[in-house]
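Colleague: just need the structure, nothing else, for what follows:
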Amino acid sequence: MEPITLVIATRNRAKSSEIRTLLHGFPVEIKDVADFGPIPEPREDGQTFEENAYKKALFTARVLGLPALADDSGLEVEALGGAPGVRSARYAGDQATDEDNNRKLLQAMKGQTHRKARFVCVLSLAVPTGPALTYEATCEGEITTEPRGRFGFGYDPVFYYPSAGKTFAEMTPEEKAAVSHRGRALRELRDEFDKVLVWLRQRLAEEKRLLSEGICMHEHP
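Modeller: Sure thing, here's the model as predicted:
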């Protein structure tokens, strides 16, 4: 059976390599947007992680004419009403660094005893005509009072995972992947990827039929 080409909506080679390893053995060829040269950037202006993941996946699928997988993730802190949420990457400003965001978060949490937080990851797998599959996973933890650890990225140095007794930044990449929100969402996708392939082949066959009939469809899931 001919493999399906699946585009990961990222230029991060480490991320696409991780997914390629995860889906090894399935009849699928993994590419990312860096394999296609310059393409426009999608607008991430959704109000939820699911909206942004879908926007990225659908935009990439329509630009390239191939199924696309995108993720959107972030940190929700209970004491801050769920902030930084969908603005996690831009919490301290559009050009903010990870250090800027962590500094602002710790300042906002100064003196706060209730420090419960969670990471959220939503995966969206879309085809060019619009339909998509969605996977979501979370990871519960607490916000530290100061950064700890040298691994990871983003809010990892200030996100403490009680079961391990470490922040994400104190874990090895393998330790983090075993418990993280993103690792959990990806494993959920992998565990039912046989069904996903059936869904993809049906959607792509339908798209081919519509194109042969000269019909242009812009569906939404």
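
Colleague: from here on, contacts and neighbour counts on C-alpha atoms
Modeller: Noted.

Colleague: residues touching the closest residue in space to Thr144 that isn't next to it in sequence, list them.
Modeller: Computed as C-alpha to C-alpha, 6 or more residues apart in numbering, the closest residue to Thr144 that is not its neighbour in sequence is Val158, at 5.1 Å. By C-alpha atoms under 8 Å, 6 or more residues apart in numbering, Val158 lies in contact with Asn102, Ile143, Thr144, Thr145, Glu146, Pro147, Arg148, Thr167, Phe168, Ala169.

Colleague: any idea which helix or strand carries the closest residue to Glu140 other than its chain neighbours?
Modeller: Spatial nearest neighbour of Glu140, chain neighbours left out: Arg118 (4.4 Å); criterion: C-alpha to C-alpha, 6+ apart. Using DSSP states H and E, Arg118 sits in strand 116-126.

Colleague: OK, contacts around the residue minimising distance to the centre of the chain?
Modeller: For the chain, Asp71 is the residue whose C-alpha lies nearest the centre (C-alpha atoms, centre = their mean; 2.1 Å). Residues near Asp71 by C-alpha under 8 Å, 6+ apart: Ala9, Ala53, Lys56, Ala57, Cys121, Val122, Leu123, Ser124.

Colleague: Val7 now?
Modeller: Val7 touches Ile30, Lys31, Asp32, Val33, Thr60, Ala61, Leu66, Pro67, Ala68, Leu69, counting by C-alpha under 8 Å, 6+ apart.

Colleague: try Ala132
Modeller: Tyr54, Ser124, Leu125, Ala126, Pro221.

Colleague: could you redo the last one with a cut-off of 10 Å?
Modeller: 54, 57-58, 67-69, 123-126, 199-200, 203, 219-221 (C-alpha atoms under 10 Å, 6 or more residues apart in numbering).

Colleague: same check, this time on Arg150
Modeller: Asp156, Pro157, Thr167, Phe168, Ala169, Glu170, Met171, Thr172.

Colleague: what about it, which helix or strand?
Modeller: Applying DSSP H and E, one finds Arg150 in no helix or strand.

Colleague: following up with a second sequence; could you model it the same way so I can compare the two?
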Amino acid sequence: MTRIAQDTVIVATRNKGKVKEFAHAFAAIGKQVKSMYDYPDIPDVVEDGETFFANSYKKAKTVALALGVPVLADDSGLCVDKLNGDPGVYSARYAGEGATDQANNDKLLRALGEWTEGEDTEQSLLSPAQFVCTLVLFDPDTQEHLEASGQVEGWIIAEPRGLGGFGYDPLFFLPEFEKTMGELTVDEKQSISHRGRALEQLLKKIEK
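Modeller: Down below sits the predicted model:
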């Protein structure tokens, strides 16, 4: 049976935004979070999979086997309808390896150009899009894993709004909130985000 550590959850990421979100989520159930910042000797895992699951599974398994304890990994990204699902698994490095959030956002807007859609909002809606997340928890003792996925629908807008979140959050507009993901509070984002939904599903599986 796949298990999770009793007090501390190790997440295979060096993404500070993800670390912050996981720490917030797990604090609500009394668990601390450690990340790859706490294990600097473990090299980065090359994310060469063609799916979110493939990358999550590789990261979780590699780090879990290295540390000898269960490890949680996340792979997530932005899938834009008008770009045939891009940037997808390449979201974090859309503008190149080591790209900043700003560089990725700028490339996204250039790729969408001047195309707009929708007349029922004051926003300049460039394309429908989805944030997608796949989580994998790998247990090295049993060699078993649990998988959970989450998705949230929205729109890419032409001008970034909000200083919260990270990545493409300031460009991801949620009509039901009339806000971008970058304008939500941490609790609001956790309740509806792709990562929040995937984590909720994963925790239900663990409880079983």
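
Colleague: TM-score for these two?
Modeller: The TM-score (TM-score structural alignment, normalised by the length of the second structure) is 0.83; 191 aligned residues with a C-alpha RMSD of 2.1 Å.

Colleague: which one in the second structure is aligned with the residue nearest to Thr144 of the first structure?
Modeller: Mapped onto the second structure by TM-score structural alignment, Val158 of the first structure lines up with Leu171.

Colleague: what segments of the second structure are helices?
Modeller: Counting by DSSP state H, the second structure has helices at residues 16-27, 52-67, 101-112, 186-192, 194-207.

Colleague: and Val45 of the second structure, what pairs with it in the first structure?
Modeller: So Val45 of the second structure corresponds to Pro42, using TM-score structural alignment.

Colleague: for Glu183 of the second structure, give its distance to Glu47 of the second structure.
Modeller: 29 Å (C-alpha to C-alpha, to the nearest Å).

Colleague: how about whichever residue in the first structure pairs up with Gly68 of the second structure, what does it touch?
Modeller: Under the alignment (TM-score structural alignment), Gly68 of the second structure pairs with Gly65 in the first structure. Under the criterion of C-alpha under 10 Å, 6+ apart, the contact list for Gly65 of the first structure reads Val7, Leu58, Phe59, Val127, Pro128, Thr129.

Colleague: repeat the analysis, applying 7 Å as the threshold.
Modeller: Pro128 (C-alpha atoms under 7 Å, 6 or more residues apart in numbering).

Colleague: same question for the one 5 residues further on.
Modeller: Contacts for Ala70 of the first structure were tallied using C-alpha under 7 Å, 6+ apart; they are Ile8, Ala9, Ala53, Lys56, Ala57, Leu123, Ser124, Leu125.

Colleague: which of the residues you listed sit farthest apart?
Modeller: Greatest spacing in the contacts of Ala70 of the first structure, by C-alpha to C-alpha: Ile8 and Ala53 (11.5 Å).

Colleague: which one of the contacts of Ala132 of the first structure is nearest to Ala14 of the first structure?
Modeller: Closest to Ala14 of the first structure, out of all of the contacts of Ala132 of the first structure and judged by C-alpha to C-alpha, is Leu69, at 14.9 Å.

Colleague: got the contact list for the closest residue in space to Asp48 of the second structure that isn't next to it in sequence?
Modeller: Closest residue in space to Asp48 of the second structure, ignoring its immediate chain neighbours: Asn55 at 6.8 Å, by C-alpha to C-alpha, 6+ apart. Shown in contact with Asn55 of the second structure (C-alpha under 7 Å, 6+ apart): Glu47, Asp48, Gly49, Asp75.

Colleague: tell me the buried residues within these.
Modeller: If you count burial by 16 or more other C-alpha atoms under 10 Å, the buried members of the contacts of Asn55 of the second structure come out as Glu47, Asp75.

Colleague: just the contacts of Asn55 of the second structure now: which is nearest Lys20 of the second structure?
Modeller: Nearest to Lys20 of the second structure among the contacts of Asn55 of the second structure, with distances taken as C-alpha to C-alpha, is Asp75, at 15.4 Å.

Colleague: who are the contact partners of the closest one?
Modeller: Taking C-alpha under 7 Å, 6+ apart as the test, what Asp75 of the second structure contacts is Phe52, Asn55, Ser56, Cys133, Thr134, Leu135.

Colleague: same check on Leu112 of the second structure?
Modeller: By C-alpha under 7 Å, 6+ apart, the contact set of Leu112 of the second structure is Leu126.

Colleague: how much space is there between the equivalent of it over in the first structure and Thr138 of the first structure?
Modeller: Under the alignment (TM-score structural alignment), Leu112 of the second structure pairs with Met109 in the first structure. Distance from Met109 of the first structure to Thr138 of the first structure, counting by C-alpha to C-alpha: 21 Å.

Colleague: equivalent analysis for Pro128 of the first structure, please.
Modeller: 28 Å.
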